[in-house]
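J.: Okay, predicted coordinates and the sequence, questions at the end:
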Amino acid sequence: MLADPDTDWNRVDIEALRQHLIDMNNVTLHAKVSESDIEGGARFEATSDDPAVTASIRAMVPAHVATKNGIRGWEMRAEEIPGGSALTVTGADAQKIRALGFIGILTVGAHHQPHHLAMAKGEMTQGH
């Protein structure tokens, strides 16, 4: 961002990136995740009794589905459930889906660095 002469400094929003990193931390470290094998993949239910963690789950899961549905040929669906969100992932390689688990699925694809830079530069108004 500092080295990019095209950075629009009026749009830079480091606080948005900070909030996203808080969401990532909450989901990774504080969400309770249960997994159920389903035909062709898995269903992951991420929940918390802590309202801040629940809010982070509900921000992260649908946003990842919106940007990653179809990656590797996988179908992803998000659903709000009490205390959080469910993530359902199906595809030809169900064993990989199950082995990766909830957090592994969220990391698939080389999107995090460009995504975080875009957030900091104010190029993303929502999503994770």
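T.: Cool, got the structure.
J.: For the rest of this, base every contact and every neighbour count on C-alpha atoms.
T.: Noted.
J.: Quick one: neighbours of residue 109, just the number.
T.: Residues lying near residue 109 (other CA atoms under 10 Å) number 10.
J.: Check which helix or strand it maps to.
T.: Of the helices and strands defined by DSSP states H and E, none includes residue 109.
J.: Please look at residue 54 and residue 47 and confirm they touch.
T.: Yes: between residue 54 and residue 47 there is a contact under CA atoms under 8 Å: 6.2 Å.
J.: Packing partners of the lengthiest helix in the chain?
T.: For the chain, the helix that runs over the most residues, judged by DSSP state H, is helix 51-68. For helix 51-68, the helices and strands in contact under the criterion 3 or more CA pairs under 8 Å, 6 or more residues apart in numbering; DSSP states H and E are helix 14-25, strand 41-47, strand 75-81, strand 84-90.
J.: ok, second structure coming up, stack it against the first:
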Amino acid sequence: MQAKIILTVIAFTGGTALAFAQTNHAGHDNGMDHSAHGQDQITNADVLSEPGQGAFAALSEVVRVLEADPSTNWAKVDLTGLRAHLIDMDRLVSDAVVSQTDLPNGISAAATGDAETIETLRRMVPAHAAQLARDDRWAVQATQTDEGIELRVTSDDPAVVARIKGLGFFGLMASQDHHREHHLMMALGEDAHAH
């Protein structure tokens, strides 16, 4: 019993010390703020590249590209719209409830969720289905339902059918590396799905 108490006290004080060390900025020189960290002369290729949570990281990357381009039309930049899209992406992956049915030639996936998730699905799935349909190896159809949306992807090629089934709904939604290009277009205030 006495050993448990001692271990608990050590764990508690160790955690407190760690938390204090992480939040204590006493080691900073006078006048140093977080904005000064980026001005350090670090050029090592091993510097972290992920600046935080996924949506924040995506926004940070876009901001870096926009700021580096002298032709950026700041009057058209729409980072709020891009943020809303990134929230949709997160909601789709985290909150959508998908019932997938294997078909002889592909899949049919019925996606639903709470009211916000259904709105997200209705915004994202048809737009991404149009992007998927550019690949002529498969046929893609997105249909709005009372409960959300149905995505049907089929092919006559057995190898492509295997790929469709392997990817499933979420893999299909994440496939075709166009997301970064669309994110930059959204940030620039352009219609990302118009091209």
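T.: Looks like it arrived, so ask away. What you are looking at is a predicted structure, and each value in this text was computed from that prediction instead of being measured.
J.: What's the TM-score once they're superposed?
T.: TM-score of the superposed chains, computed with TM-score structural alignment, normalised by the length of structure 1, equals 0.91; 126 aligned residues with a CA RMSD of 1.6 Å.
J.: if we can go back for a sec, the longest helix of structure 1 vs structure 2, average offset?
T.: Mean deviation of helix 51-68 of structure 1 relative to structure 2 after superposition (mean CA distance after the TM-score superposition for structure 1): 0.8 Å.
J.: In structure 2, what stretch matches that helix?
T.: The alignment of helix 51-68 of structure 1 onto structure 2 (TM-score structural alignment) spans residues 115-132.
J.: Tell me the buried residues in the matching stretch?
T.: Using 16 or more other CA atoms under 10 Å as the test for burial, stretch 115-132 of structure 2 gives 117-122, 124-126, 128-129, 131-132.
J.: How about residue 47 of structure 1: what's its closest non-neighbour residue?
T.: In this structure, residue 47 of structure 1 finds its nearest non-sequential neighbour in residue 84, 4.3 Å apart by CA to CA, 6 or more residues apart in numbering.
J.: Residues in contact with stretch 24-40 of structure 1: which ones?
T.: 42-48, 52-54, 56-57, 60, 90-94, 98, 101-103 (CA atoms under 8 Å, 6 or more residues apart in numbering).
J.: residue range for it in structure 2?
T.: Mapping stretch 24-40 of structure 1 onto structure 2 (TM-score structural alignment) gives residues 89-105.
J.: Any buried residues in that stretch, and which?
T.: Within stretch 89-105 of structure 2, the residues that qualify as buried are 89, 91, 92, 95, 96, 97, 98, 100, 105, counting by 16+ other CA under 10 Å.
J.: swap in stretch 76-87 of structure 1?
T.: For stretch 76-87 of structure 1, by 16+ other CA under 10 Å, it's 76, 77, 78, 80, 83, 84, 85, 86, 87.
J.: Just send the residues you listed back as CSV, with distance to residue 19 of structure 1 too.
T.: Rendered in CSV, the data for those read as follows (distance: CA to CA, whole Å):
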residue, distance to residue 19 of structure 1
76, 24
77, 24
78, 21
80, 21
83, 20
84, 18
85, 19
86, 22
87, 22
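J.: For those residues, which two are the farthest from each other?
T.: Within the buried residues of stretch 76-87 of structure 1, two members stand farthest from each other by CA to CA: 76 and 83, at 19.8 Å.
J.: Hmm, residue 192 and residue 127 of structure 2 touching each other?
T.: No: judged on CA under 8 Å, residue 127 of structure 2 makes no contact with residue 192 at a distance of 9.6 Å.
J.: what's next to stretch 158-177 of structure 2, contact-wise?
T.: Here stretch 158-177 of structure 2 makes contact (CA under 8 Å, 6+ apart) with 93, 98, 100, 102, 105-107, 109, 125, 128, 132, 137-138, 151, 153-155.
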